[in-house]
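Participant: the sequence and its predicted three-dimensional model are supplied below.
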Amino acid sequence: MESARARTLTHVEPAEVALQVALDALADPVRRSILRDLATHEDWSRACGTFDLPVTKATRSHHFAVLRSAGLIEQRDEGARRLNRLRRPEFDRAFPGLLAATIDRAD
């Protein structure tokens, strides 16, 4: 049975995301650091609370929601943890080269 928390997760296909939404999501340095971190780990191996971010818990949740609504990440709940996956293949099909231009280089 799906929990109420899991039902709050809405995932958008990257192909359905407007370019401006994708650019806005990638413009923030905290969100880029999340994506860089996910790019160096196996899918579903990083929980939201394990990222070293200079923001509050509420702001952290907001950043993950922005990334999810831009089609950049997929999330799933596993017990009390919310695990993440970078949707690089799907995002690269919708926006070829955009991730490479933004997260594969240092700020």
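Facilitator: That came through fine.

Participant: going forward, measure contacts and count neighbours with C-alpha atoms only.
Facilitator: Fine.

Participant: quick one, helices of the protein?
Facilitator: In order along the chain, the chain carries the following helices (DSSP state H): 4-7, 19-27, 29-39, 57-69, 88-94, 98-103.

Participant: ok, second structure coming up, stack it against the first:
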Amino acid sequence: MTSASAPAAGTGGRVLDHPARDEIRVEAVLHALSDPMRLRIVRELAAAGSELSCSCFELPVTKSTTTHHFRVLRESGIVQQVYRGTAKMNGLRRDDLEELFPGLLDHVLDAADRQARRIGEER
């Protein structure tokens, strides 16, 4: 894994490790997306179209479990996490995923949306 970027001003030098584009593997991406909570996070990020802080997500799990889900998403290469002040911001690595696996993320999101409508699940 490589560092995502150099520390930005005001982050206190806290930089999280992210896989480089060529280190992202489809099996890790599919594994990360196979969990309902992680898929929910990805759907919310996709709907927002911009970065969201971890505190924006209201998940029915403990804080430590939420942290685990975000770590799996980051380590699989699905999300980019950066500190901005005290907030950990999350954004989809849509360009990287599209370059490596064209259409995969959009198809998974579309399937998740269809399933949610079919079973009457709220986003």
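Facilitator: Arrived safely, thanks for sending. Just so it is clear, the model here is predicted, and its values are computed rather than measured.

Participant: where does the TM-score land?
Facilitator: Here the TM-score for the pair of chains, by TM-score structural alignment, normalised by the length of the first structure, is 0.86; 104 aligned residues with a CA RMSD of 1.7 Å.

Participant: coming back round to it: tell me which of the helices of the first structure approaches residue 13 of the first structure most closely.
Facilitator: When the helices of the first structure are compared for distance to residue 13 of the first structure using CA to CA, the nearest one is helix 88-94, at 7.8 Å.

Participant: mean per-residue distance, that closest one to the second structure?
Facilitator: With both structures laid over each other, helix 88-94 of the first structure and its partner residues in the second structure are 1.0 Å apart on average (mean CA distance after the TM-score superposition for the first structure).

Participant: other SSEs contacting that helix?
Facilitator: Helices and strands in packing contact with helix 88-94 of the first structure are listed as helix 98-103; criterion 3 or more CA pairs under 8 Å, 6 or more residues apart in numbering; DSSP states H and E.

Participant: superpose on the second structure and give me the mean offset of the helix it packs on.
Facilitator: Its aligned residues in the second structure lie a mean 1.5 Å from helix 98-103 of the first structure after superposition (mean CA distance after the TM-score superposition for the first structure).
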